[in-house]
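Peer 1: For reference, the sequence and a predicted model appear below.
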Amino acid sequence: MARPLSRRTLLQTAALTAAATAVPAAAAGPAHSAPNAPATPSGVPAAWTVRPFGLEDVTLGPGVFDAKRRLMLDHARGYDVNRLLQVFRANAGLSSRGAVAPGGWEGLDGEANGNLRGHYTGHFLTMLAQAHRSTGEQVFADRIGTVVGALAEVREALRSEPAVLSTGGRFGRAAENVRGSYQYVDLPAAVLDGTPALTLSAWVRPAHGAAWARILDFGDDTTRYLYLAARNAAGVPRFAVTASGPGGEQGLDGTAPLPLDEWSHLAVTVADGTGTLYVDGAAVARNTAMTLTPAALGTLAHHWLGRSHFPADPVFAGAFEDVNVYARALTADEVAELHAGRAADTSAGRGDLASYAFDETAGGTFADASGRGLDAGLRRTWGAPSHPGFLAAYPETQFIALESMTGSDYTRVWAPYYTAHKILRGLLDAYLATDDERALDLASGMCDWMHARLSVLPAATLQRMWGLFSSGEFGGIVEAVCDLHALTGRPEHLALARLFDLDRLIDACAADTDVLEGLHANQHIPIFTGLVRLHDETGEQRYLTAAKNFWGMVVPHRTYAIGGTSSGEFWKARGVIAGTIGDTTAESCCAYNMLKLSRALFFHEQDPAYMDYYERALYNQVLGSKQDRPDAEKPLVTYFVGLTPGHVRDYTPKQGTTCCEGTGMESATKYQDSVYFAKADGSALYVNLYSDSRLAWAEKGVTVTQSTRYPEEQGSTLTIGGGRASFTLLLRVPSWAAAGFRVTVNGRAVPGAPVPGRYFGVSRSWRDGDTVRISVPFRLRVEKAPDDPGLQALFLGPVGLVARRPGPEPVRFGLYGNAGLSGDLLPSLTPVPGRPLHYTLDGVGLAPFAEGTEDPTHAYFRRSEPRVIFGTSDSTVANPAREDGTTLLDEIWAGAPFSGKGALVARVRATVDAWVLAGLLGRADGDKVVSTARRAEYAR
């Protein structure tokens, strides 16, 4: 028996989504909630008249969901979380412990300069939390603890002044600048002291091959400076000095790249018009026209190791040891000695202008051994966080820059608040799964920081920010902040949630004005789940109204047959489906977020359409987005599901760390979250999905075990276990269940007429062992694209069937030739022996969309019924069509089901007469059609 639901558990399982009032026992219709109600003694808000169960309360049985989940759980157990933490530790200047970031969007070298890094760690935390709640396995809790502990260390480091990261050096210790740390060494202004001659000597160990990373850069700006770069555009070291910017540089270029992760010695001498560059003790370049000296540049403002005066240049990644500056040009022999040992042990001695051994092991100050007392300090290029709660895998500059942006540029700023949302959500889920107070403290601190940052901005600035494509995307942050507010009760957290209001979108949707065309789909879907939560917290009706109306603008008007939405990540005009099909349709994140929104709305209004959509998207796009094979490195989840003919799904997009792979990890560890819901007063149990599972309903003291191979099986069996309990079992009757829906209890039929697209109620005082059998026969049906009825998708019950054949030409099928009197098109298909839900038609294989294979697929086909055929009897008459594309056969079969052959023939005669009268069909051909229908044999 599962433990009673605590307040913490309820927050996790329901995502703090308030619920609506109960539905009648026999059929569910719309009902509205009372928002912002106080919590009951059990911790459930009074408005939550329907609530979900915790992931720990619903156990998946064998079947397609369990099989897909096991693949993801194996990935969650085995993946090295230190790789995900690398970018966080680097940003704080901490050791990455040898870990290498995953790459793709989760690293420094990915798309748009890695400006989304950190998001994937949040997704991974959520996956681990859901996995722990579902399985109870300690390994997931341990991994959560590792991540949360590391993030706590990162935040502490960001709060503090940067500290040296000591590493092994060429001769002793050295100071390392981790790539991604944005740290550099700031030398006092008096270092050069107007010297007319100069030698620079440094041991360096580059860790990355980025061009123009500076070993040192002394100057004022981008006009007067001298620098030594580890690599120029050609990949070799370069020294340059100028008083007139890049065009006036007098330079020295090396002849070969410095090796990465190895120590190299560089030296530059400048005196008497000659400059020489040395690498590892050997002269590699000489310039006898180098007239500029430090004295000629005058007093310079900045003297940096590791940082460039050009903002676009990277910060040097690697280690420094024994850096010396001399007020003379050393001889070649002296430079050779510097390559052989420490400066202090050579004839040249330590630099007389400055000398840094970099052998410190703590603190952020580097001692000057020249005798001049010019100690240097470790700094961040971006200064320090504006608030101690800041936590990210990149500097706060992303957030600061967004505040002044007037146009989108994701290479400069790529959705920093979206990334913050993923981290925040992961921390909240970690806390709710393990009670780790550190996670809650980190989450609360993040919201404190965001409130401090955003609350001082003018309203117009916020509206501009949130309206920017991509750069201003903030994902589901409002939902997460509201969830935090429910835990902390702090008014500034609720105030923060409201600072993300995008008023023009909210107002338009509240007025039921469709403004979605041209909008980035996944940027906006989670906004509305957040608005539902804001309604819960504030009682403001326009939030809930906007969310409900928005859902209706997407479903069905912008929804593909598989349940997905978006084309190239954007929405097109309302009702345009066929006209938007391409290789980049149905972004997987969109389906994930539409499921969340549907679920949230259902708790406010028990419209079965929400769960009909949920089943469609879950059993098709969401399941089909996960590949059916194990992988230690990648979650193997699609980004786009292309709907072009012959599309092959890509399960490793963009190196494997995209938003969709993140949400895919989450989806695959919470398949059971919406199988059952309960009325808060315990009077009814909603069975929303038919999935092999076991519910432990602690409040009622019963279990409900659902045994089924659905959708391979056309029905399910529910067995009640435990003590007696009285409640109404509300069974969802799918909207496609036109072939009947029958219910028995302990073998006896339950009276009543279940209506497709409603809930059917069975009220009873249940006893241990009571058995409910649900039969829901499937029929093969087509769903037509609204803007092109000839483009159709094929469904058997909830299962979308795809044709497996290479493209690019669309598959063409005729289905009426052997249709049954019931209107079922299934007799036209040939079952594949031993493979449920697999068929062939005209030599082409058909399979469930949910199968995660790399076969070329056709989710849509072209309907081709060139001649009028009944029961495989060919009339030889061409199948005529109206201007709208409706054919004679379409109109005849629209009358199905037929009670018998006579009823079908009567329908044929009446339709033929009408078409002859309209001039669409000749009388002789019409008679042929009728006679063919009369002599044909039909399946039931």
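Peer 2: The structure has been received and is ready for your questions.
Peer 1: When you work out contacts or count neighbours from here on, use the C-alpha atoms and nothing else.
Peer 2: OK.
Peer 1: would you list every one of the strands in the stretch 301-450 of the chain?
Peer 2: Under the criterion DSSP state E, counting those that start in this stretch, the stretch 301-450 of the chain contains strands at 302-305, 318-326, 354-356, 365-366, 376-380.
Peer 1: what helices or strands is the helix or strand harbouring residue 200 leaning on?
Peer 2: Assigned by DSSP states H and E, residue 200 belongs to strand 198-206. Counting contacts by 3 or more C-alpha pairs under 8 Å, 6 or more residues apart in numbering; DSSP states H and E, strand 198-206 packs against strand 264-271, strand 318-326.
Peer 1: Export those strands as CSV, with columns for distance to residue 430 and mean neighbour count.
Peer 2: As requested, the helices and strands packed on strand 198-206 are exported to CSV (distance: least, C-alpha to C-alpha, whole Å; neighbours: other C-alpha atoms under 10 Å):
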stretch, distance to residue 430, mean neighbour count
strand 264-271, 45, 24
strand 318-326, 34, 25
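Peer 1: Second structure follows, compare the two:
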Amino acid sequence: MSVAAAPAAAGDLRPFALRDVVLGKGIFADKRALMLDYARGYDVNRLLQVFRANAGLPTLGAVAPGGWEGLDGEANGNLRGHYTGHFLSMLSQAYGSTGEAVYAEKISTMLGALVECRAALNKDPVLLGVPGRFATAVEQPRGSYQYLDLPAGVVGGSATITLSAWVRPSHASNWARIFDFGNDTTRYLYLAARNGNGVPRFAITTNGPGAEQGINGRAPLALGQWSHIAVTITGTTGTMYVNGEPVGTNTAMTLNPAALGQLRNNWVGRSNYPADPVFAGALEEINIWSRALSAGQITELQSQAAAATSAGRGDLASGPQGMTLRRTWGGPSHPGFLAAYPETQFITLETMTRPDYTVVWAPYYTAHKILKGLLDAYLNTGDPRALDLARGMGDWMYSRLRRLAPEVLQRMWGLFSSGEYGGLAEAVTDLYEITGNADHLSLARLFDLDSLITACADNRDVLDGLHANQHIPIFTGLVRRYDTTGEQRYLTAARNFWDMVVPHRMYSIGGTSDREFWRARDVIAGSLTDVNAETCCAHNMLKLSRSLFAHEQDPKYMDYYERTLFNQILGSKQDQPDAEYPLVTYFIGLAPGSVRDYTPKQGTTCCEGTGMESATKYQDTIYHQTADGSGLYVNLYSPSTVQWRGVTIAQATAFPFEQKSTLRITGSARFDLYLRIPGWARGAGVTVNDQPIPRVTPGTYVKISRWWRTGDTVRIGFPFTLRAERALDQPDVQSLMYGPVHLVACDPRTSLIPLGLYGNASLSGDLIGSVQPVAGKPLHYTVDGVELAPFFEATADAFHSYFRRVESRVVFGGLDSGVANVPGFLDDVWAAAPFASKGVFVQHVDTVAARYFTGTDRERIAGTARKARMSK
């Protein structure tokens, strides 16, 4: 299968296509293998079920994934379709990385189904015929919002009546109607498959629900099985029959259809109460007679079609054939529309003045996931159907949004959750780069949230209280907008925004947010809860960091990228296989004793979606190339091979289990090689063919310019040190980093555990001497009886990301001074590390001690510093 050219981002650097970088054995390949197996085995028809149902197409017996990706999940499934978009992106990345045909086949199945769904949505619905009790029945897929419309006056004037139908319910929805005739919620008669107690109910009223005269059945209608239900009214007696047996009678009825007069709505499967569900299942032998059938005639209907009985077909109505099939939300849809729910989600948003995700839940966010999935499919497979669907979505959104007043757009995009649109501006800009259609670039501008862009361009921090992941992707879109328009305020706003998050709202694992929101700037220890660090936020902050780095090769972006990738992203994917769920965290609780939940909300949240994408593109930022092709950047240290300019660069490393990496060149070319020296890597060194490179400085890129030939070897060493990072708001609340790896304490206690770590610190400030390695468990240590482990080991054990620093006595190099520590003293001493020599250390200790101690205590502290044996 061919592939398409990716949109070319502006800036100094270009990423590599996934197919150009091959992951070697290591923790990333292991994590990816789990997700690839999940993608390989999952039936995509389950994902397509909600799209097919919405379009009124056969669902092939598939069961939707559930959770957010179905009608029974949170907010009645108002986000369904988003997970399908993520899954399509995952499959596309999997195919781009591996070339395995199974992923291309699944992509093709999905594209074919989505083409059919779009076509069905753009025309009137068609009766969906399925085998019935006697002949052909009509199927009403749950989520199709379809019902049958009968002619006006169908029951008007009848003092006696019989309603009869064969039904096969597919879902236990209370108050779904079989019949409903009325004007509104005041005058009506209905037959519901289930009332609030789950049994059939007939009711008639001329004065609302409080005045209903009704009949209730005795037991629920069986799901997935055919049942016959009928109601007769004659005189003051109404009788309900189920499968030929009378199950309920009302002998005091004073109302009949004649009392209702002419009724406006005459429906099968739909209620006059807008909040009631549409009937889901199959219907056959729908008949209405202007007389009350006898019990014997009802019995006849159990074994043969009405036409063959003494009752004959209903004289008022007989179907479903010949009845008009409609959608509750109208239709057909506008050209190009594609979603797993009605277009009314988008229409309603335009008039909303307050957020309510039970009414509208981020329809443009869902559109982004679908559009991005289509673009990923096109770029990785070249399938023209993907581009056609994507182009149609772009055209449809532009035709809808360009008609709205600017103030309406600003109100929409400012609504929490309902107005969230994810990375849609970025995806639409990518679409423009592919199609060249200026309307698509104009569409991207329609997503500008002016108040936020202006504030960030002016470097005014307005993030407190904002929904984090609603806004992070906006800035990735702004960088892409800058790429295409050159408008500086977009890039400036994105840069300033990044600096407002890192480090001011960043946890040690690299993540951000608390309960999906940003709290006050620089409040870290004060915001530790069981719902920190939404995984989507980390995913999107990585995308933004990558985009900004392409424009400004500031190593801080890659230092952050490494921290977040090696900790939150790796640690968000559980280390075990599963066929049903991707096993990815939503929140990561950082409160003491938190436990990671890898199947939140039934496993189909936004974070499972981005988690699937993250795990199939781990290689996308290991390398960058300069726009002019003259240079190669090595950003991350991970076993991998990249093909570039006829040269193969193979990186061999067990990082982070070893503190070095080796690059070997095959081929011949002149280029500049840029090697990232992490900011934490004190004492790092680089050699080319065993010749050392001078001036290797942490937090920079080393540039090596030469003509490279087969056999050239570059070695990079970066000794890890154990360091404590203080929370910005409470310095005694700290976390541990060993090189790029965040170490957590494995402990079930739910309060901050106290740890002391300065007692064996080296002159460099390295705390590794204060912990003991655990035999046979790389990167595991113990201190004060507590085991420390890498966060990226994604277990379901209780852990502590933060601890309380408690140094009870002044100890240097394991030598106890006998003096009780004064809070702040040892922190101030070690804040000056590294020390050039023991003498410098001793002098600094004495200077700091003079601010905290007097007399004998100060002398004992200075003497201990002189006597202590301190490693470098």
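Peer 2: On my side now, so go ahead. From a predicted model like this one, the values you see are computed outputs, not experimental measurements.
Peer 1: returning to what we had before: nearest to residue 474 of structure 1, out of the strands of the stretch 301-450 of structure 1?
Peer 2: Among those, the nearest to residue 474 of structure 1 by C-alpha to C-alpha is strand 376-380 (26.4 Å).
Peer 1: which other residues reach that closest one?
Peer 2: Contact partners of strand 376-380 of structure 1, identified using C-alpha atoms under 8 Å, 6 or more residues apart in numbering, comprise 161-164, 181-188, 364-368.
Peer 1: residue contacts, residue 265 of structure 1?
Peer 2: So residue 265 of structure 1 contacts 201, 202, 203, 204, 278, 279, 280, 281, 339 (C-alpha under 8 Å, 6+ apart).
Peer 1: What is the aligned counterpart of it in structure 2?
Peer 2: Counting by TM-score structural alignment, residue 265 of structure 1 lines up with residue 228 in structure 2.
Peer 1: do you know how far that match is from residue 313 of structure 2?
Peer 2: 15 Å (C-alpha to C-alpha, to the nearest Å).
Peer 1: ok so, going back, now render the helices and strands packed on strand 198-206 of structure 1 as a markdown table, adding distance to residue 16 of structure 1.
Peer 2: What follows is those, written out as a markdown table (distance: least, C-alpha to C-alpha, whole Å):
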| stretch | distance to residue 16 of structure 1 |
| --- | --- |
| strand 264-271 | 57 |
| strand 318-326 | 46 |
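Peer 1: just how off-centre is stretch 191-208 of structure 2 within its chain?
Peer 2: How far stretch 191-208 of structure 2 lies from its chain's middle: 40 Å, per C-alpha atoms, centre = their mean, to the nearest Å.
Peer 1: In structure 1, which residue range corresponds to it?
Peer 2: By TM-score structural alignment, stretch 191-208 of structure 2 lines up with residues 228-245 in structure 1.
Peer 1: Buried residues in the matching stretch, which are they?
Peer 2: Using 16 or more other C-alpha atoms under 10 Å as the test for burial, stretch 228-245 of structure 1 gives 228-232, 235-243.
Peer 1: wait, isn't residue 896 of structure 1 in contact with residue 823?
Peer 2: Yes - between residue 896 of structure 1 and residue 823 a contact is recorded at 4.9 Å, counting by C-alpha atoms under 8 Å.
Peer 1: So between those two, which is more surrounded?
Peer 2: Neighbour count, other C-alpha atoms under 10 Å: between residue 896 of structure 1 and residue 823, residue 823 has more, with 23 against 16.
Peer 1: and the more buried one, what pairs with it in structure 2?
Peer 2: Match for residue 823 of structure 1 (TM-score structural alignment): residue 765.
Peer 1: That match and residue 166 of structure 2, how far apart?
Peer 2: Taken as C-alpha to C-alpha, the span from residue 765 of structure 2 to residue 166 of structure 2 is 79 Å.
Peer 1: how far away is residue 614 of structure 2 from residue 257 of structure 2?
Peer 2: Going from residue 614 of structure 2 to residue 257 of structure 2 by C-alpha to C-alpha gives 60 Å.
Peer 1: just to revisit the earlier point, can I get the strands of the stretch 301-450 of structure 1 in CSV with distance to residue 90 of structure 1?
Peer 2: Shown next, in CSV, are those (distance: least, C-alpha to C-alpha, whole Å):
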stretch, distance to residue 90 of structure 1
strand 302-305, 18
strand 318-326, 12
strand 354-356, 24
strand 365-366, 19
strand 376-380, 12
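Peer 1: Can you tell me which residue is spatially central in structure 1?
Peer 2: residue 659 (2.7 Å; C-alpha atoms, centre = their mean).
Peer 1: which secondary structure element contains the nearest residue to that residue once chain neighbours are set aside?
Peer 2: Nearest residue to residue 659 of structure 1 in three dimensions, chain neighbours excluded: residue 589, at 6.8 Å (C-alpha to C-alpha, 6 or more residues apart in numbering). Here residue 589 of structure 1 sits within helix 588-602, counting by DSSP H and E.
Peer 1: in terms of contact, does residue 774 of structure 2 touch residue 782 like I think?
Peer 2: Yes - counting by C-alpha under 8 Å, residue 782 is a contact partner of residue 774 of structure 2 at 6.8 Å.
Peer 1: about what we covered before: how about the helix holding residue 589 of structure 1, aligned to which bit of structure 2?
Peer 2: Under TM-score structural alignment, the match for helix 588-602 of structure 1 is residues 535-549.
Peer 1: That stretch vs structure 1, average offset?
Peer 2: Mean deviation of stretch 535-549 of structure 2 relative to structure 1 after superposition (mean C-alpha distance after the TM-score superposition for structure 1): 0.4 Å.
Peer 1: And the contacts of that stretch?
Peer 2: For stretch 535-549 of structure 2, using C-alpha under 8 Å, 6+ apart, the contacting residues are 13, 468-469, 472-473, 475-476, 479, 494-495, 498, 510-513, 555, 557-558, 560-561, 564-565, 568-569, 572, 585-588, 606-607, 610-611, 614, 621.
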